[in-house]
Each structure stands twice: as C-alpha cells, then as structure tokens.
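> okay, sequence plus prediction incoming.
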Amino acid sequence: MTTTGRRLTTSAMIASFVDEGQKTTSAPFGHALSRLAEQRPEVVGLSADLAKYTDMHIFREAHPDRFFQMGMAEQAMLGAAAGMAEVGLVPFASTYSVFATRRAYDFLCLDIAEPGLNVNVVGGLPGLTTGYGPSHQATEDLAILRGMPGLTIVDPCDSVDIEQAVPALADAPGPTYLRLLRGSVATVLDEYDYRFELGKAAELRTGRDVLMISTGLMTMRALTAAAELENDHVDVAVLHVPTIKPLDREAILRETAGDRLVVTLENHTVVGGLAESVASCLAFAGAGVRIVPIGLPDEFLAAGALPTLHDRYGLSVPEIKKRVLAELS
C-alpha cells in the first residue's frame, strides 16, 4: 500500500500496448465479429470460459443464440467447432494462446486442419503480452503451429488489422489462427494508407539505411523506433508482415535485395517465428542476406510488469533503437 492507502497496480495482465495519448479502439475483434455475424448467419462464437478476456463477450451480447460457452475445456471446444464447421457454420473459437496451442494441439491438427475445416482459432495473450509467467506467456505459439499443414496464421499490429482480418479469415478456406490483441487496442495503421490483405506484406515506410521486417504489435514499435532514429540520421523502412503463414516471400525477397541492414522484430521467441521464416525464405532463394533478429530469447520468461519485461527482453522502443545503432556502428 502507498502512504495514501491507494493500492499499487501493475500491468501484468494487460494485452494492449498503448502509448500515452495514442488513439485506441475498444475491443476491435469482438465488434468486428459481431458486424460480420449480422451479414452472415452461419458465423458462431465459442469460448473456453474466457469470453471477457478475448473480447468474445461483445459477440455474446449481440448474438446470444449463436454463442457457446464451452468451459475450461479447449480440446472439447475445438472438437465442437470442428463439428459445427462440418455442417456449414463458420466458428470463431477463442481462448488464451497457450491453451489453444499447447493443450489442444492434437484436436486442432486432426479434427480441424487435416479435413481442412474453416475453424478460426483466436488466441489471446500471445507472446509477451502478460506478466503472469510461462503458464500464460505463449512465446512459442508460432513455432508450434507453423508446421501444421493448411493452417493460416495472422499476427495483427493494431485495431485496423484486426477489424479487417476477421472477415478475411471467415472467407479463407481451411483453418486459421489469429494472435489477438484485446481491450483498448492501439489504432496506428489508419495513418499509412494501409489495408489488410491475407498473405500479403505491406511497406509502411521507405528508408535507405535499415529495413525492419516486423509483425504483430512489434510493427507499432518498429514505426516508433524508425521515426525516432531519424534524430540519429538513420533512415529506416518498415515492412509489416501480418500473415506469418502463408508468408509473402515475394515481398521479402524484393525488399531485402539491396544493401540495407535487415532487422526482424517479433513478439515471439527467435526460434521458429518470423526471424526464421525470413531466414529460410532468403536461404532457399540463395540470397546471402544477414538478418538481425529482435525477439524473445529461447527461455522461459520472468513474471512481472510488462514495461519492465519488455525492456529486459529487448522489445521496447529504446532497446530496439539501441540494437540498431549498435549494428550500424
């Protein structure tokens, strides 16, 4: 307690990364899914007792007859979603990323991916978006899922990405996995003449000296770092990669063709995520390009307040700038 009797709070469970004064949108996933359901009666929502924490409660309130509370049973939820998809429904099933990937992998693989069903799995708290430690930090979800045949994987940057991705995922054949940012989500990409396109990367900034290839919330960080690096006379381009699978190999090969420093940024372990996706893309094409990976280490992370953890593990803007300047020196 403080001397005034006010309880100290931390940002341990906050899954939104909003700078002071930054524009936000409330629960973009929940509202986008509700709007989609008004147009498409086959859309249904499921939750593993986490509707409030994955913004599925917005859909539940708007379409109570099309919402299914499955309890703390992710395997059963994905099995039920598979059955719904078999009869022509389009399910969106939400839980925390750790439970969707670690706990329910076999059901996602054999009940959904193998028959190619249009089930959309929505994973909250991806990567280091909670301070509650390894039981809730899905630092390896991309590595777990990238090898699953036929699965589309999307890591959105902000509310714009999420709102536009929801109908695109519903239209996509086969299963999808969305890394969810929930609550008050930053709205950034509306300033960049951007439109989400499944399987496509987007150049948000041009630059002579450095190319940042980023995904998820790290695109927000990349854009801020790029703007601040102008003060150090460093010209930085930013290529946003919202779709991890299928990867936009053509854009990556095109943008890395010059002699710029190439840096990847991801809210995920450096093992098996964006950095290795980019590296394999370049290697398979015979492009001898060195990349600098900015991401989480290959270890179980500490618990604590998120700003402290992001500084510690190199995801904050000051740490990104420090790493880039060190590589250029």
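Ah, there it is.
> contacts and neighbour counts: CA atoms only from here.
OK.
> by residue count, what's the longest strand in this protein?
Scanning the chain for the longest strand, with DSSP state E as the assignment, gives strand 261-269.
> who does that one touch, helix- and strand-wise?
strand 210-214, helix 218-229, helix 274-284, strand 291-296 (3 or more CA pairs under 8 Å, 6 or more residues apart in numbering; DSSP states H and E).
> second structure follows, compare the two:
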Amino acid sequence: MKKKRYKNKGLKETRAGFGKALTFLGRTNHKVVALCADLKTSLFMDKFSKEFPERFFQIGIAEANMMGIAAGLSIGEYIPFAGTFANFATSRVYDQIRQSIAYSYKNVKICASHSGLTLGEDGATHQSLEDIGMMKMLPGMTVINTCDYNQTYAATIAISNYFGPVYLRFGRPPVANFTSENQIFEIGKAIVLTEGKDITIVSTGHLVWESLEASKILYEKKGIECEVINVHTIKPLDENTILKSIDKTKCIVTAEEHNYWGGLGESVARILTTYHHNKKNKEYSIIQSLVAVNDIFGESGKPMELLKKYDIDRNSIINHVEFVLKNKKK
C-alpha cells in the first residue's frame, strides 16, 4: 500500500499561528477584541495591540478579572479572545469560566498557550497536563488542540465564526509545520492523515507529527500500516471517523501531551465501551493503549527531552503499537 507522506515545511511555533490569525481577524472583523494577562509578547498579540489599541485590553496578572471582562464584552456582541498560558487559563480561573462563561454560554474564546510538557524549562508549576479534562467537562464548552502553525491559524479563524465558548489550546516551542497552508478548519471533524489496515493511531496537538513519524518508521521497518487520525477537536469528538477506522483495524493507540486522566484517550475509551456494548457480536473486542503522561506532574527540561522521558514521543508510540498488535485478537 502506498503511504501518503507529509513534509515538514519548517519549525514554527503554534502560538505564532494564533497571533497572525488574531491580527487578520482584527482587520476583517471589527467585533473581535483581544484581552491578555500580561503575556502579549509570548502569545504574539503585539501586532494586534499596535494596530487596534482601542480593541486590545491589557488586564495584567489578573486572569480571573480577564475572564469576567471577556464575558461582559460578549454581552455587547463583541467576540473576545482572552489569552494567557494554559495553566493560568484554566486552574487559576476555573470558577470564573464555569460561572460567567460556560454556565451562561457566552461567546468567549479562551486562548491557551504554552500547554503540556513542551512548555519546557518553566517546569511543573507552568506545565498544564490536566487542562483538557477540566475544560471538556464543562457543558457546552468546545475544546480544540491544534497540531502545528498552519492548523492553529486556521482554527483561530474558524472559532471567530462559531458562536459559543471555546477553549483553544496550543504550544510554546517551534514544531514541525506540515498541514496545508490553505486548509479549511472544521470544528468537530477529525482528519484521516494516512490510511492503514493494521492499527489506528488517534492523536492530537504536538503528538500528531510524532504519530506520523512513528507510522513512517513502522511501515518502512516492519511493513505495519497505521491509520493516523488528527483529532484537533477533543469536544465535540468525531466519533464516526474513529469508529469507522477501528471497525477496520480492530485496535487503537491514542496519543496526547496530557495526563491520561481526562484527556483524549479517556474520551475514546468511552465511545469504544459504548460501541462495544451496542454490538450484536458478543466476541467483538477492541484493544486500546494510551500514550499519555502517567498521572504525574512535569519538570524542567528541554521539550523533546521531556517527551522522551515521560514516554510520549514517537518511540513510545511505536512501542505501544507493537504491544497492541502483539495482543490483538485475530
């Protein structure tokens, strides 16, 4: 089977894709406003603030206040993009998000940078490994986790046209930029990147590229055909695309830069359990293995070294694939 190849077009920060898209939105939609908690340079919001000072609000290190102001601006039919680090955008302000944004279904876009282990040297106090779980449990909250610069740009544009609260998660370091520059981002629609008959790999965020690289190695060295699916939207989850794939492969590995409690893998396990229960064939079974952080806080270190240490890099994906295939029911 001929495998589709994705080329790394160069390393770029996903947060830079957000900043560029935000500036574009500022020029094309006068309802878009931006709020920041003293991190506008880190989130590439500088250009927006210079071009549209009347629509940029520097709140300072007062994230709870920022969420309340964003909720208020949405009442005035503005589209607020509130930006800070993922840890501060969730743990520090969960009450305000729940009460002022999610409960009343405000049209606020919570833009969370520096997520996961790849925040790197700032260490455990800043690395957010539980944010997806926290946000996906809020009724009505859409949760998006983008994989590269181009996809983050497209996602930022897409959520401006979507009414409702959104949690947009992206990262700090330069990573492979491999998706299409002209892509149309469809909220809630997973993307099958490569087709395969042996095993399904469902991944999100920075681990999408790691999954593609693992898939390439497995095919070239062992002839294993992996079906790699980019799940950029954690909620609502594209159940149909995932179930269609596992109907073919009968096994799955999920890969994410997040604690395995509350993340993508747990969401996939839920739909597999429901699907298994509804199948008439009592012998029908699916093996799933989760590539995720094993219920532990992070630490300081270089991003790629941390992925390796916490067993969520491409080599770990390969090991999980081989384990699943070894135990797959024939």
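In hand now; what should we look at? Please read these numbers as outputs of a predicted model, since none were measured by experiment.
> one step back: what range in structure 2 does the longest strand of structure 1 sit on?
On structure 2, the counterpart of strand 261-269 of structure 1 by TM-score structural alignment is residues 251-259.
> that stretch vs structure 1, average offset?
Superposed on structure 1, stretch 251-259 of structure 2 shows a mean distance of 0.8 Å to its aligned residues (mean CA distance after the TM-score superposition for structure 1).
> just the buried positions in that stretch, please.
251-259 (16 or more other CA atoms under 10 Å).
> who's in contact with the residue most central in space within structure 1?
In structure 1, the residue lying closest to the centroid (CA atoms, centre = their mean) is residue 155, at 2.8 Å. If a contact means CA atoms under 8 Å, 6 or more residues apart in numbering, then residue 155 of structure 1 has 178-180, 215-216, 241-244 as its contacts.
> would you map the helices across the stretch 51-200 of structure 2?
Assigned by DSSP state H, counting those that start in this stretch, the helices in the stretch 51-200 of structure 2 fall at 63-75, 86-90, 94-96, 131-136, 149-160.
> let me have the ones you listed in TSV, extended by mean neighbour count and distance to residue 178 of structure 2.
Output for these, formatted as TSV (neighbours: other CA atoms under 10 Å; distance: least, CA to CA, whole Å):
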stretch	mean neighbour count	distance to residue 178 of structure 2
helix 63-75	20	33
helix 86-90	25	24
helix 94-96	17	33
helix 131-136	22	24
helix 149-160	24	8
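> I'd like those helices as CSV, with distance to residue 123 of structure 2 appended.
Compiled in CSV, the helices of the stretch 51-200 of structure 2 are given as follows (distance: least, CA to CA, whole Å):
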stretch, distance to residue 123 of structure 2
helix 63-75, 20
helix 86-90, 11
helix 94-96, 21
helix 131-136, 16
helix 149-160, 23
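> out of those helices, flag the one nearest residue 54 of structure 2.
helix 63-75 (13.2 Å; CA to CA).
> compared with structure 1, how much does the closest one deviate?
Per aligned residue, helix 63-75 of structure 2 averages 0.4 Å (mean CA distance after the TM-score superposition for structure 1).
> re the thing from before, just name the most buried of the helices and strands packed on strand 261-269 of structure 1.
strand 210-214 (a mean of 27; mean count of other CA atoms under 10 Å).
> so that strand aligns onto which residues of structure 2?
Going by TM-score structural alignment, strand 210-214 of structure 1 lines up with residues 199-203 of structure 2.
> residues contacting that stretch, please?
So stretch 199-203 of structure 2 is contacted by 211, 225-231, 242, 245-246, 249-256, 321, 325 (CA under 8 Å, 6+ apart).
> what's the answer for stretch 313-326 of structure 1, then?
Outside stretch 313-326 of structure 1, the residues touching it (CA under 8 Å, 6+ apart) are 218, 221-222, 224-225, 229, 263, 267, 294-297, 307, 310-311.
> turn the contacts of residue 155 of structure 1 into CSV, including distance to residue 198 of structure 1 and neighbour count.
Below are those laid out as CSV (distance: CA to CA, whole Å; neighbours: other CA atoms under 10 Å):
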residue, distance to residue 198 of structure 1, neighbour count
178, 12, 25
179, 14, 25
180, 16, 33
215, 13, 28
216, 14, 27
241, 10, 29
242, 8, 29
243, 6, 24
244, 10, 24
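> please identify which pair of those residues lies farthest apart.
180 and 241 (15.2 Å).
> do you know how far the equivalent of residue 227 of structure 1 over in structure 2 is from residue 233 of structure 2?
Aligned counterpart of residue 227 of structure 1 in structure 2: residue 216 (TM-score structural alignment). Using CA to CA, to the nearest Å, we find residue 216 of structure 2 at a distance of 24 Å from residue 233 of structure 2.
> so residue 98 of structure 2 touches residue 138, yeah?
Yes - the pair residue 98 of structure 2 / residue 138 is scored as a contact, 7.0 Å apart, by CA atoms under 8 Å.
> with adjacent residues omitted, what lies nearest to residue 195 of structure 2?
Leaving aside its chain neighbours, residue 195 of structure 2 sits nearest to residue 227 (4.4 Å; criterion: CA to CA, 6 or more residues apart in numbering).
> check for me that the one you found belongs to a helix.
No - assigned with DSSP: H, G, I helix; E, B strand; the rest coil, residue 227 of structure 2 falls outside any helix and is strand.
> and it? What does it align with in structure 1?
Using TM-score structural alignment, residue 227 of structure 2 pairs with residue 237 in structure 1.
> what's around its match, how many residues?
By the criterion of other CA atoms under 10 Å, residue 237 of structure 1 has 24 neighbours.
> does it really touch residue 207, like I thought?
Yes - with contact defined as CA under 8 Å, residue 237 of structure 1 reaches residue 207; the gap is 4.1 Å.
> that older thread, among the helices of the stretch 51-200 of structure 2, which is nearest residue 27 of structure 2?
Among these, if distance is taken as CA to CA, the winner is helix 149-160, at 12.1 Å.
> mean deviation of the closest one from structure 1?
Helix 149-160 of structure 2 sits 1.3 Å off on average (mean CA distance after the TM-score superposition for structure 1).
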